[in-house]
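Asks: mind folding the following:
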Amino acid sequence: MGKNLTKRSEDYSKWYNELVVKADLAENSGVRGCMVIKPYGYAIWEKMQAGLDKMFKETGHENAYFPLFIPKSYLSKEASHVEGFAKECAVVTHYRLKNSEDGSGIVVDPEAKLEEELIVRPTSETIIWDTYRRWIQSYRDLPLLINQWANVVRWEMRTRLFLRTAEFLWQEGHTAHATENEAIEEAERMMNVYADFAENHMAMPVIKGLKTESERFAGAIETYCIEALMQDGKALQAGTSHFLGQNFAKAFDVKFASKEGKQEYVWATSWGVSTRLMGALIMTHSDDNGLVLPPKLAPIQVVIVPIYKGVEQLDEISEKVGPLVKELRSKGISVKFDDRDTHKPGFKFNEYELKGVPVRLAIGQRDLANGTYEVARRDTLKKETIPSEEVVAKIEFLLEDIQQNIYKKANDYRVAHMTEVDTYDEFKQIIEKKGGFVAAHWDGTMETEDRIKEETKATIRCIPFGFKTEEGKCMVTGKPSKERVLFAKAY
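Replies: Have a look, this model is predicted:
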């Protein structure tokens, strides 16, 4: 099974596209701009879902489901929200088809026009806040902490598997609170949940911060974000959490009776991550040989490949491997014993390397005689021979070590690609030749932000938290600046 992947150094974009397809993660569908997520890719997404869902529930959230279709009038109730999504909306206008009179095929029945057009969900704030009006009456109903796992449609013309598709999968949290402070705390809490998941499950270091006004979610007062750096020096927004103030509560008349008996508008948040995290996972860790998956998200953590001639040898190996498989599974480790007789061991080694399986065991006649296994780790491709009685402990060690090692590698790359500049000429040179995050002073105006984007294709990824705050002068205009912000070219 030859990989024949384009090298990252030759064409990073082509490498990514080839890897997604060859590793059996996803493929383009018959519907332009939409993807088919294949079983192996979906298994990774299921692990992401499970990890995130557990974290949501541990912070008091419950899952619900809301309609795919949103009446057009709902979107027009919050002006900045509709403006932000208007160009990406798919619209349902009719509800019936019929055979054409000339027999040429099926046509839309002109008699079946909807009284009001329906928007295919680009995000659910409007339909959810219309629902919350009925759910919230008193301070006793608050906080309302709801999450939804769903699909959304944003009509994209230039698409790339996982990173940007017309339809994608995600979760969207929508919460209502009695006070402004509670809502802000919630928005910050969920940003931290996302950062925790990215770093401890995905092994992907992220920077937390605030979006600028021009980069905020449509209808938000503040947008909190986590930003990751891919191996080609481009940033990727990995998750966002929004403090919505009372904008949606006022638009949909969601009030509650306070403890003092006053009618007040609730305070809102929304937050979400999507299958874009799959793209982030691939681009953060993978190499020219294929996927490199963090053990916590790998569908198969350990694969065992028998090397044998004839059924008798296979039976002998199977008998030896059976108890090991059972013991690993009892410890919560996902393991596959690949005894297919349709493919040779070399093909299997190649396949599991391409698919990023963290640990590979091989066992042949010599290993049976010596009581050993050959153990290979995917991140470094190093192999060693381990006595049978030590193999379980070795596997447990490797799964932890690989998780930590690929995080360290990604973090080292990010640190090496974090540059401070003070002049616009230096900024342009770094953005063009080195890439990565560039920390620079900015005067806080949209005009300067737009100029930088137009001239360099770099955007302000965030106003970062945890960086030293130092006053300075904008690298472009020389006007005063309170702190450095992070720029990068981005996906």
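
Asks: CA atoms for contacts and neighbours, from now on please.
Replies: Will do.

Asks: which residues of this protein fall in helices?
Replies: 12-22, 39-58, 72-75, 79-85, 125-135, 180-200, 247-251, 276-285, 310-330, 345-354, 365-370, 391-416, 424-433, 446-456 (DSSP state H).

Asks: which of those sits most buried?
Replies: Mean neighbour count (mean count of other Cα atoms under 10 Å) peaks for helix 276-285 among those, with a mean of 22.

Asks: chain center to that one, what's the gap?
Replies: How far helix 276-285 lies from its chain's middle: 7 Å, per Cα atoms, centre = their mean, to the nearest Å.

Asks: what's it packed up against?
Replies: Using 3 or more Cα pairs under 8 Å, 6 or more residues apart in numbering; DSSP states H and E, the elements in contact with helix 276-285 are strand 235-245, helix 391-416.

Asks: so which of these gets nearest Thr342?
Replies: helix 391-416 (27.2 Å; Cα to Cα).

Asks: mind checking how far that closest one is from the chain centre?
Replies: On the basis of Cα atoms, centre = their mean, helix 391-416 sits 20 Å off its chain's mean C-alpha point.

Asks: what does stretch 281-294 give?
Replies: 15 Å.

Asks: contacts for it?
Replies: 3, 5-8, 15-16, 19, 23, 201-204, 229-231, 353-358, 378-379, 402-403, 406, 410 (Cα atoms under 8 Å, 6 or more residues apart in numbering).

Asks: try 6 Å this time
Replies: Residues outside stretch 281-294 that contact it (Cα atoms under 6 Å, 6 or more residues apart in numbering): Lys7, Met230, Gln231, Leu354, Lys355, Gly356, Gln403.

Asks: out of those residues, which end up buried?
Replies: For the contacts of stretch 281-294, a burial check counting by 16 or more other Cα atoms under 10 Å picks out Met230, Gln231, Leu354, Lys355, Gly356, Gln403.

Asks: nearest to Gly245 among those residues?
Replies: Comparing the buried ones among the contacts of stretch 281-294 against Gly245 with Cα to Cα places Met230 closest, at 32.7 Å.

Asks: how about this one, so we can line them up?
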Amino acid sequence: MNFSCNKYLSYKWFNDLICKSNLAEISKIRGCLIFQPYGLEIWNKIKNKLNYLLKKTGHENYYFPLLISITDLNKEYNHIKGFSKECAIVTHRRLNIKNKKILLDRNSKLKNELIIRPTSEAIIWNSLKKWINSYRDLPRLLNQWSNIIRWEMRPRFLLRNSEFILQEGHTVHSSKQEALSHSIKILNLYKYFIEKILSIPVIKGKKTPKEKFAGANTTYCLESVLLDGKALQIATSHFLGQNFSKSFDVKYFNKNGIYERPWGTSYGISTRLLGALVFTHSDKYGLILPPKIAPIQVVIISIIKKIEDNKILEKLVKKILVCLKNKKIRFFYDNRKRYNPGWKFNEYDIKGVPLRITIGKNEIQKGLIEIFRRDNRKRKHIKIRNIKNKITYFLKNIQKNIFLKALFLKNKFTKTIDDYKKFKQIFNSNGGLIYSHWDGRKESEKKIKEDTSASIICIPSKSKTKSNFGHCIYSNNLSKQRVIFAKCY
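Replies: The predicted structure is shown next:
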């Protein structure tokens, strides 16, 4: 198995790595992909761990229809305005075959055309109108794992697809403060999950009015920087205010028997997380997976050739497997005969398996095994009797180490700039995360993007400097805070 990495850190390298590691492949449909079993297994690990955390906070899983009526989608104007260019529309009920050609059946045209969901706020709030009648029905915390269609102008493999899998939460609350607090609570939950489970450091903040979610009052976000210096939005949490409760006429009786409108939130992460994993932790040899979500945490490979040594090998492997099972470590003993050890080493390098155990005749005679760490590519011989504690230690250390490496990269790409000429030079070369002052005007935000292709990815929650006040990088107008500019996917 060969993995071409001549253009390391290029977008082509990223695409090749996803395919060679058997995560996914590009389909014939523009912007859509085919998940391979290995990629789907990683996604299911992510899904199960996040699902567990959400259920602990009181969420219940639902599943709503794929199709939304235009009438419902049109009820919240800012929402439909924001998604109008990305919506896929169902116009007919059936097809006709004429002269071996497939044609739309003109007699089956729908009177009310349907939208394939770009997100589910419209269809969910339509149901909430029936479900919420009293203060006793609140708060209501819904979660959904769904397929989404958004016609992307410039699709990016696993980073910006036309079809993707989305975890989307939708909640309803009796007060503004409760809804706001919940939005931030979920953002913090996402931050914990992404940093502790996926080992990806993120920046917490909120979007500018221009970049916020369509139909939201405020969008809170988590942003990361990839190996090539570009930024990626990893998760968002939206405070919807009463926008959707007004649009869908949702009311409830409060404790005093008076009608009130509830307050809403929505939030989500998607299979974009897999793209973030690949483009944060990989190297020129292939993937580097965080042990907590790796389908295989330890792979065992024999380099013994003589048949007479196989009985000794099998006894030793059995002993190792029992140890790994007792520690609930996910392992795979690769005893395939049709591939030589070198081919297998290369395969698991590309797939990013955190630890590799190699067993040879010399190791058996000395009572040792060789451990290879995928994160730093270092080998170490350990005594077989110490395998239980050592494997657990290595996995924890790898999880921590790849986070620190990614954090070092993020800090390396982060700069504070006050000169617009230098600002433009940076974005004309390597890019990165640039902290600069902005005057809060849409005109300045738009002009900077036209000049540099850099967007304001977020207004950070914590200021990087002691003094928040300064002058806008573009207009020189008074600025209250630095924001983060970056080129992004």
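
Asks: TM-score for these two?
Replies: Laid over one another, the chains give 0.97 as their TM-score (TM-score structural alignment, normalised by the length of the second structure), with 487 aligned residues with a Cα RMSD of 1.2 Å.

Asks: hang on, the earlier thing: looking at the helices of the first structure, spot the one closest to Ala238 of the first structure.
Replies: Shortest distance between Ala238 of the first structure and the helices of the first structure, using Cα to Cα, is found for helix 276-285: 6.2 Å.

Asks: what's the average distance of that closest one to the second structure?
Replies: Relative to the matching residues in the second structure, helix 276-285 of the first structure has an average distance of 0.6 Å after the fit, by mean Cα distance after the TM-score superposition for the first structure.

Asks: whatever residue of the second structure lines up with Glu447 of the first structure and Leu180 of the second structure, how far apart?
Replies: Mapped onto the second structure by TM-score structural alignment, Glu447 of the first structure lines up with Glu443. For Glu443 of the second structure, the distance to Leu180 of the second structure equals 28 Å [Cα to Cα, to the nearest Å].

Asks: repeat for Val250 of the second structure
Replies: Per Cα to Cα, Val250 of the second structure is found 19 Å from Leu180 of the second structure.

Asks: with Leu407 of the second structure instead?
Replies: Distance, Leu407 of the second structure to Leu180 of the second structure, by Cα to Cα: 29 Å.

Asks: same question, Phe213 of the second structure
Replies: From Phe213 of the second structure across to Leu180 of the second structure, the span is 15 Å (Cα to Cα).

Asks: do the same with Ser120 of the second structure
Replies: On the measure of Cα to Cα, Ser120 of the second structure and Leu180 of the second structure end up 20 Å apart.

Asks: now swap in Leu409 of the second structure and tell me
Replies: Leu409 of the second structure is 32 Å from Leu180 of the second structure, where distance means Cα to Cα.

Asks: go on, Thr465 of the second structure?
Replies: Using Cα to Cα, Thr465 of the second structure is found at 26 Å from Leu180 of the second structure.

Asks: mind checking what Asp339 of the first structure lines up with in the second structure?
Replies: Aligned partner of Asp339 of the first structure by TM-score structural alignment: Asn335.

Asks: neighbours around the closest residue to Thr119 of the second structure other than its chain neighbours, how many?
Replies: Nearest non-adjacent residue to Thr119 of the second structure, counting by Cα to Cα, 6 or more residues apart in numbering: Ile148, 6.6 Å away. Using other Cα atoms under 10 Å, Ile148 of the second structure is surrounded by 20 other residues.

Asks: what lines up with Ile148 of the second structure in the first structure?
Replies: Residue pairing (TM-score structural alignment): Ile148 of the second structure is matched to Val152 of the first structure.

Asks: check whether its match really touches Ser124, as I assumed.
Replies: No - at 8.7 Å, Val152 of the first structure does not count as touching Ser124 under the criterion of Cα atoms under 6 Å.

Asks: returning to what we had before: wait, which of the helices of the first structure is closest to Cys225 of the first structure?
Replies: Closest approach to Cys225 of the first structure among the helices of the first structure (Cα to Cα): helix 180-200, 6.4 Å.

Asks: find me the equivalent region of the closest one in the second structure.
Replies: Mapping helix 180-200 of the first structure onto the second structure (TM-score structural alignment) gives residues 176-196.

Asks: so how much does the matching stretch differ from the first structure once superposed?
Replies: In the superposition with the first structure, the average deviation recorded for stretch 176-196 of the second structure is 0.6 Å (mean Cα distance after the TM-score superposition for the first structure).

Asks: which outside residues touch that stretch?
Replies: His173, Ile200, Pro201, Ser237, Trp263.

Asks: 8 Å - rerun?
Replies: Contacts of stretch 176-196 of the second structure (Cα under 8 Å, 6+ apart): 50, 53, 171-173, 200-202, 204, 220-222, 235-239, 241, 263-267, 403.

Asks: also stretch 455-463 of the second structure?
Replies: By Cα under 8 Å, 6+ apart, the residues outside stretch 455-463 of the second structure that reach it are 203-208, 221, 223, 231, 233, 445, 448-449, 481-488.

Asks: 6 Å instead, please
Replies: If you take Cα under 6 Å, 6+ apart as the criterion, stretch 455-463 of the second structure is touched by Lys204, Gly205, Lys206, Lys207, Lys449, Val483, Ile484, Phe485, Ala486.

Asks: list the buried ones in it?
Replies: Ser455, Ile456, Ile457, Cys458, Ile459, Pro460.

Asks: and those as JSON lines, adding distance to Thr358 of the second structure?
Replies: Shown next, in JSON lines, are those (distance: Cα to Cα, whole Å):
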{"residue": "Ser455", "distance to Thr358 of the second structure": "48"}
{"residue": "Ile456", "distance to Thr358 of the second structure": "48"}
{"residue": "Ile457", "distance to Thr358 of the second structure": "45"}
{"residue": "Cys458", "distance to Thr358 of the second structure": "46"}
{"residue": "Ile459", "distance to Thr358 of the second structure": "48"}
{"residue": "Pro460", "distance to Thr358 of the second structure": "46"}
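
Asks: ok, of those, which one's closest to Lys85 of the second structure?
Replies: Of all those, Ser455 has the smallest distance to Lys85 of the second structure: 20.0 Å, by Cα to Cα.
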